[in-house]
Every structure is written in C-alpha cells, then in structure tokens.
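1. Let's see this in three dimensions:
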Amino acid sequence: MKLSDRINRSRPLATTAMHGRADALREAGEPVIDFSIAISHFPAPAAVREAIAHEAGRECILPYTDVGGAVDVRASLCAKLRAENGIEATPDEVVVTNGAKQALYEALFALTDPGDTVIVFRPHWPAYVTTAQLLGLRIVLADLPDSLTPEALDALGPARVLIVNNPHNPTGKVYTLEELGHLRDWAQRSSGHIVVDESYEHLIFNGNHTSLASLCDWRKLGVVTIFSASQSYAMMGWRVGFALAPRPLARAMHTLQGPITAAAPWLSQVAARAAFAGGRPGGMLEDYHARRDLVLDMLAPVPWITMAPPDSGPYLWGDIRALTSDTLGFAESLLEEEGVALMPGDALGVPGFIRIGYISDDIVTLREGVRRIVAYGEYLRAAARA
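-> Below is the predicted model:
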C-alpha cells in the first residue's frame, strides 16, 4: 500500500510517543515512573463531577450540538472571558474543540496556505511544530529570549503566524505586560497573526497572567486565543478546550471541524462549562508549588544539572549539558536502565535539556523517580571519568 507523501513526511508526536512507551512497559509489569508528560493526581473539580452526575441523571439521550459547541456553553465561556481575561466576545467567536490540539490545527489550517511561514519559539510544545509540518508550512524556530523586545521580534522576519505559549511550556515563563505590548505592536507592524496558547492560565506561582487579546483589538489584528481544561482543571482525559477567534476565522474553523469530528462530546461540553465557570481549582496550585520545590531541593546539590524555579506550569526544565548533550540517548537509557520516562529536550527543539512532569503519582513515587534520575546521572558521570 502506498501512503501519501504528506503522511510519510510526518512523525508521531514525541510527547505522546514517550508516554505510550512508558504505558506499554507498565502493562508488561515493569515498574516505570512516568515524568514524560503531566497527568495530574487531582480529580476534576467537584463542580465538574456534580454537573456530569446531574446531566446523566436528567437525560438518557446525549444530543448532537452545534459543531462549534452548544450556544449556552459558548455563552458561558464568553462570561468566563469577560470575568477572568478582560475580553469581550460573542458566542459566534468561540469554538469548542476536542482539546487544544484541535483548536491549534483548525486555526493554522484556516489562517495559512502551504509554504506560509510560522514562527515558533523554542523550547516548544512539540504539537506546534508537528501541526505546522502536517500543513506544509515553513517553520522558523527562534530561541525564546529571556525578555521579549521589539528588536528581538523584528529580527524574526516576516511571518503569517507567530505562535506564543503563555504561560510557557516547558520553561514556565509568564509574559509581562510590557512583552505582551511588544507582541501587539509586532502584529500591527507586520500584519502577522498571533496564535496564543493560554492552556496553563491558572497554573502560575509567580507573576500574573494577562491575555494578549485583552490588550489589543484582537479582531482587527487576527489574534487567536486557545484555552484548555486539561491542565488548569486537571481534566486531561475529558479532551475539551476552546478557541476565541474573530468571527470569520471562527466560522472557518467551524467549517473544518464539521467533517473532522463535529462537536465535542456533550458531556465534555457540560464539564467545560462547569470548569471554566469555577475559576482556579482550590488546593491544586499549592500542591504543585510544594512538589516543584521538593524536586528543586533534591536536584540543587547535583553538579551536572541546572534547573531554575519555573514561574508556572506542571513541568521542570533542566540543563544537563554538563553531563551530556545527547539528551535523547540519556532519556532512552534512563527508561531502559532505571525505568523512568522523561522528555528529552531534543523533542522540544533544544538538545542538552530535559523536561520533568512532576504532578503525577504520589510524593513517594516522585521522590523515587528523581532519585533514579540522579543515580543514573552519577553513574554516567563516574563512567566518563574512568
């Protein structure tokens, strides 16, 4: 069978591939500790569980809804945008999707043609690059600066779309008001569009999250903002998120979603309505903060890793170039020898770094996984000296 050239040029998403390998080893009885992605040990918020129980008891039939989401669900999301993000929007500017990835794919599909340029900051969430490759886009990878300046943005060159992750995965960077202003000004100068992924908006330890769309005429500039329930509400398996886009673009995304998946499942929409209406889940952020500090304390004495405290997010981003620049090899060997899965920086565009998801399992397992990472690194360090 001949497969298309399009799919032959594509590769599996690195994050899901590593997680899949860890799952397969667990199924085979191996005691694998999986830090490759972030799966919260918290359940979905109580309001979500109560809403689902009420809906299940009220009706036996789960309806099809409008492809872009039930109107009352989209209206509730507009209320969330107004109250939490300072953005005025209407239901026909909201598209409810099966998670952030679908929103990203649809936005890029509708905004670009093959060969158009998209700018992605690295390190990056792998789906940004993989999606752009699927669509035949020209990808410009730029190092994420410590501070985003007009000069840094202008040096990127012209582009149809700039993808911004705020808060950022994996570094935990939270963009300042000044930096967001520079992004707005870049869009005005260049006529480029900005897709802003704000999936981690409630997972902030230091600083404050501001939506770019609240600081500009987002309709005129063509700013797309993506939200997800997965991380901010510990709802990974619910597969639900939404996009805010100018009306013509939202309609185009609606048109694309129809033949792909149609609407997100009704119960997921009910769950999204309850989650996004509930604000920040209580207790979750404090727990994550304590776990973050625990891992940082364990790694602080280790001479071959440098890891700054992230301002947000469920990940830690570590520089291990003092030990090795082959982080793909390090990750493969670590999984084989120590039964710990983590994400090599190669998959996120920056070899020599590792990403650790620290919000899964219990504290005992977290400690044991970090201990195994340190022990394996020390083994490699001793072997290199011998």
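2. Please count neighbours and contacts with C-alpha atoms only from this point.
-> Will do.
3. Just give me the neighbour total for residue 337.
-> Counted with other Cα atoms under 10 Å, the neighbours of residue 337 add up to 11.
4. That one: which element?
-> helix 327-338 (DSSP states H and E).
5. next one: that helix to chain centre, how far?
-> Taking the mean of its C-alpha atoms, helix 327-338 sits 24 Å from the chain's own mean (Cα atoms, centre = their mean, to the nearest Å).
6. Give me the packing partners of that helix, helices and strands only.
-> Counting contacts by 3 or more Cα pairs under 8 Å, 6 or more residues apart in numbering; DSSP states H and E, helix 327-338 is packed against strand 340-341, strand 343-344, helix 363-385.
7. Could you rerun that using 6 Å?
-> Using 3 or more Cα pairs under 6 Å, 6 or more residues apart in numbering; DSSP states H and E as the contact test, the elements touching helix 327-338 are strand 343-344.
8. Which strands or helices does the strand it packs on pack on?
-> helix 327-338, strand 353-357.
9. so of these, which one's packed in deepest?
-> Greatest average neighbour count among the helices and strands packed on strand 343-344 goes to strand 353-357 (a mean of 24), per mean count of other Cα atoms under 10 Å.
10. what residues does stretch 140-153 touch?
-> 119, 120, 121, 122, 179, 182 (Cα atoms under 6 Å, 6 or more residues apart in numbering).
11. What about those residues, which are in strands?
-> Of the contacts of stretch 140-153, the ones assigned to strands by DSSP state E are 119, 120, 121, 122.
12. Can I get the residues you listed in JSON lines including distance to residue 350 and neighbour count?
-> Below are the ones in strands among the contacts of stretch 140-153 laid out as JSON lines (distance: Cα to Cα, whole Å; neighbours: other Cα atoms under 10 Å):
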{"residue": "119", "distance to residue 350": "16", "neighbour count": "24"}
{"residue": "120", "distance to residue 350": "13", "neighbour count": "24"}
{"residue": "121", "distance to residue 350": "11", "neighbour count": "21"}
{"residue": "122", "distance to residue 350": "7", "neighbour count": "20"}
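13. this one next, for a side-by-side:
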Amino acid sequence: MFAESAALARVKPSATLAADAKARDLKAAGKNVISLAAGEPDFDTPDNIKEAAIKAIRDGKTKYTNVDGIPELKEAICAKFARENGLKYTPAQVNVSPGGKPVIYNAMVSTLNPGDEVVIPTPYWVSYPDMVLLAGGQPVFAPTTAENGFKLKAADLEAAITPKTKWLILNSPSNPSGAAYTKAELRALADVLLRHPQVWVLTDDMYEHLVFGDFEFWTIAQVEPQLYERTLTMNGVSKAYAMTGWRIGYAAGPVPLINAMRKVMSQTTSNPASISQWAAVEALNGPQDFIKPNAKLFEGRRDLVVSMLNQANGMHCPTPEGAFYVYPSVAGLLGKTAPSGKVINSDEDFAVELLETEGVSVVFGAAFGLSPFFRISYATSNAALEDACTRIQRFCGAVK
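-> Model prediction:
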C-alpha cells in the first residue's frame, strides 16, 4: 500500500495552481470561466529572447551545463545586480536554478535543521511555508494588516524572532498583496536584523520591475551593506521578461551558501535547461526598453480593477505599489447568503461561490495566510478584467 513520507505529509498542494487547474477544467467542460488565479504575464516573450534560444539550438548548445549556470549567464546576472541594484557580486556568488522555487527550496534544504525557524510575513506566497516544512524547518508567521499596506513592521519582526530563527523571507513587491517596501521601511527592518546576527535574509525580488507611479525599488542588501554577507538576493526572468515557462530563477549571496545550493542541485535537478539559460543571457544583456511600458500597462490594469472592486457591495480593495495582484477584503460579505443560498462564512466560501455562480476564478486569502481576503491576478486583458469585475459586482450585489 502506498504511504507518503512524513515530510510530504507536512505540506499541502499549491492553492494557486489548484485554482487555476480547476478553472481550466471548467473551461474544458464548456463553462464560461475567467481565470484570475494564475500569476503570469499575458505578454509574449520578446522576439530577441526567442531568437537567442533558437540560435542556441542551432549552435548545438544543447548539452549539460555547469550544475548551477553557464558562466555567460552568471556574468550577465552580476552585471544586472551592479547596474540595477548597486550590488557587486562575482560569478562564484551566483546560483542559477530551474525557476525561482528551486532557489528558495535549495537555500532552505542547505541550511535548515529540525527546530530552525523561518519568519514569513503574512500574507505570503503560498509556497514559502511549505518549502520550509519540506526542508525540516518551522515557519513562523509575522502578521501584517491592510491598514499598514500589508507590510511588515519592525516591531512585528522583532516579536517574531527567537534564538531559533535562521531566516527571514521578504518579498517585495509582494505576491499576493502587491505591497512594496520603501527604502525607509527596509531601513527599519534592517535595524532589527542587525540586532540578531543569526538571522539570514532571503529577499524575493521577482517583481522588481513591476512598480508603479514614482515608486523606487530597493532591495535590503542595497539599503544596509552590513547585511550583504547574510542575504540571498533572489530574482528571475519570469515576470519582467514574460518567461514563466522558460524556468530560470537566480540568486546571489555568500559563497558558502551558493556552494551548498550547488551541492543540492548536483544530486537533484542538475542544471537548468541549456536553451533557457542562453535565452536568459539575452534577456538580461539585451534591450530593456519594453519593461517600463509593460509596467505602465499593468498600472492601468491595477487602477481599473481597484476602481471596479471598490464599487462592489461589501468589498474593499487597497491600491498596491507593484506586482500584478490586488488583495481585496470580503469582510463585508461574511455571514451573508450567496445567490445559491449558501452562507459565506469565509474567503474560501466566497471564492467557491463566485466561481460556481459567475465563473470567475480567484484564490482565497486563507491560502496566503491572511483572511478574509482574496487574490486577483490582473495579468490579463482589460476586456477580460472588465468582464470579471462586472461579474464580481453582480455577485456581490446579489448577496443578501
């Protein structure tokens, strides 16, 4: 008889992937569904990046590579960090993995022992706590509030840290809330971390280029150089370059940590796809002029969605600084009755009823560790967003 391992029993499947899969199944069955669950840009990968991949194939660059990245890509990553973040790294300090998830997981597996704690602000990307659990660690959740813009405050970080704390995972701009930390806000968190030298920082900067208005992006090792030697600065090509399926994530940090992560990869995934690596070289070294216009398009979509959701009965939607998500509250709908006759007792109930009644797929807030909210990805067309938000308004208007 099959029995899953104790490690696997500690975790649950990704709620975002599950919501998107259910929407796909309903579409395949003929139901008119708009999925706002998946977190990937609807733009196509730029042509110069595609051509670089095709050239790599034609040039025979289809063999195994160095386990954690080709030298050319590591050089491009070092140049990116210097150019955009004022951070100087050598190729020996760089890890390239088959996506952002393996970067995080390999860092956790490389460093966590039973009982070690990892501080994770809520709401969090669904995979953070489960990767910590798989690696044998213990997630410790530090709360944020909508009133504070879903951003971790220094006092709450201080309260979450214990002698067992090994890591803080910090995501800015955030999935799921879109919240992004200012330089001053990172400075306050850095001051706490300086008092706790045993705590390392994994900063997930995957949405770095998707910030709006006059917001200026900063990463924590840039704000506080004393944290440089205990920070893993993570990024990737998936969001800014519309390369989700190419599966390239990367990070830079202290050489002993990078060496440990390489050791894990040598016995698990081995190298990321060679073709994807050469495409990523072109992404980082090639023209960057499409990034800001794309961010401007996302900003317009954000404004559309925030405006329409705030017109829905019983709903409040804050305006985030970045990424391509909003995280609205459904507190005003709890305890009320959906058109189906079922009572909405939670954000999960709301998401289920919205999908069943109006065919709009969203991800409920409990999956991200903070209720009663839900996440919408607005990485789709304006027409689809207007249709979806109209359906949400109709659903909320029918709640009794």
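14. and the contacts of stretch 140-153 of structure 1, which two are the farthest apart?
-> 122 and 182 (18.5 Å; Cα to Cα).
15. does residue 162 of structure 2 sit in a helix or strand, and which one?
-> Per DSSP H and E, there is no helix or strand for residue 162 of structure 2.
16. measure it to residue 117 of structure 2 for me?
-> Residue 162 of structure 2 sits at a distance of 8 Å from residue 117 of structure 2 (criterion: Cα to Cα, to the nearest Å).
17. the more surrounded of the two?
-> Taking residue 162 of structure 2 and residue 117 together and counting by other Cα under 10 Å, residue 117 has the greater number of neighbours (26 against 16).
18. Does the more buried one touch residue 169 like I think?
-> No: in this structure residue 117 of structure 2 lies outside contact range of residue 169 using Cα atoms under 6 Å: 11.0 Å.
19. joint contacts of these two?
-> Contacts common to residue 117 of structure 2 and residue 169, judged by Cα under 6 Å, 6+ apart, are absent.
20. Count the residues that sit near residue 260 of structure 1.
-> 9.
21. Structure 2: which residue goes with that one?
-> Using TM-score structural alignment, the partner of residue 260 of structure 1 in structure 2 is residue 268.
22. and its match, helix, strand or coil?
-> Recorded secondary structure, residue 268 of structure 2: coil (DSSP: H, G, I helix; E, B strand; the rest coil).
23. Now for it: which residues touch it?
-> By Cα under 6 Å, 6+ apart, residue 268 of structure 2 has no neighbours at all.
24. mind checking how far it is from residue 281 of structure 2?
-> 24 Å.
25. again with residue 170 of structure 2
-> For residue 170 of structure 2, the distance to residue 281 of structure 2 equals 26 Å [Cα to Cα].
26. got it, and residue 179 of structure 2?
-> Residue 179 of structure 2 is 29 Å from residue 281 of structure 2, where distance means Cα to Cα.
27. These two: which has the busier surroundings?
-> Higher neighbour count among residue 179 of structure 2 and residue 281: residue 179, with 26 against 22, using other Cα under 10 Å.
28. which stretches of structure 2 form strands?
-> Applying DSSP E to structure 2 gives strands spanning 34-35, 94-97, 117-122, 138-143, 165-171, 200-204, 231-236, 249-252, 325-326, 360-361, 363-364, 374-377.
29. Nearest to residue 12 of structure 2, out of those?
-> Set against residue 12 of structure 2 and scored by Cα to Cα, those come closest in strand 138-143, at 14.0 Å.
30. and the residue nearest the centre of structure 2, what does it touch?
-> Ranked by distance to the mean C-alpha position of structure 2 (Cα atoms, centre = their mean), the top residue is residue 175 at 4.4 Å. Neighbour list for residue 175 of structure 2: residue 125 [criterion: Cα under 6 Å, 6+ apart].
31. what does it align to in structure 1?
-> So, by TM-score structural alignment, residue 175 of structure 2 is matched to residue 169.
32. how close does its match sit to residue 203 of structure 1?
-> 11 Å.
33. again with residue 282 of structure 1
-> Taking Cα to Cα, one finds residue 282 of structure 1 at 11 Å from residue 203 of structure 1.
34. Can you report how many residues neighbour residue 363 of structure 2?
-> Neighbours of residue 363 of structure 2 (other Cα under 10 Å): 29.
35. In contact with it, which residues?
-> Applying Cα under 6 Å, 6+ apart, the residues near residue 363 of structure 2 are 37, 374, 375.
36. Can you tell me what it aligns to in structure 1?
-> Using TM-score structural alignment, residue 363 of structure 2 lines up with residue 343 in structure 1.
37. Dump the ones in strands among the contacts of stretch 140-153 of structure 1 to JSON lines, plus distance to residue 233 of structure 1.
-> Output for those, formatted as JSON lines (distance: Cα to Cα, whole Å):
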{"residue": "119", "distance to residue 233 of structure 1": "29"}
{"residue": "120", "distance to residue 233 of structure 1": "26"}
{"residue": "121", "distance to residue 233 of structure 1": "25"}
{"residue": "122", "distance to residue 233 of structure 1": "26"}
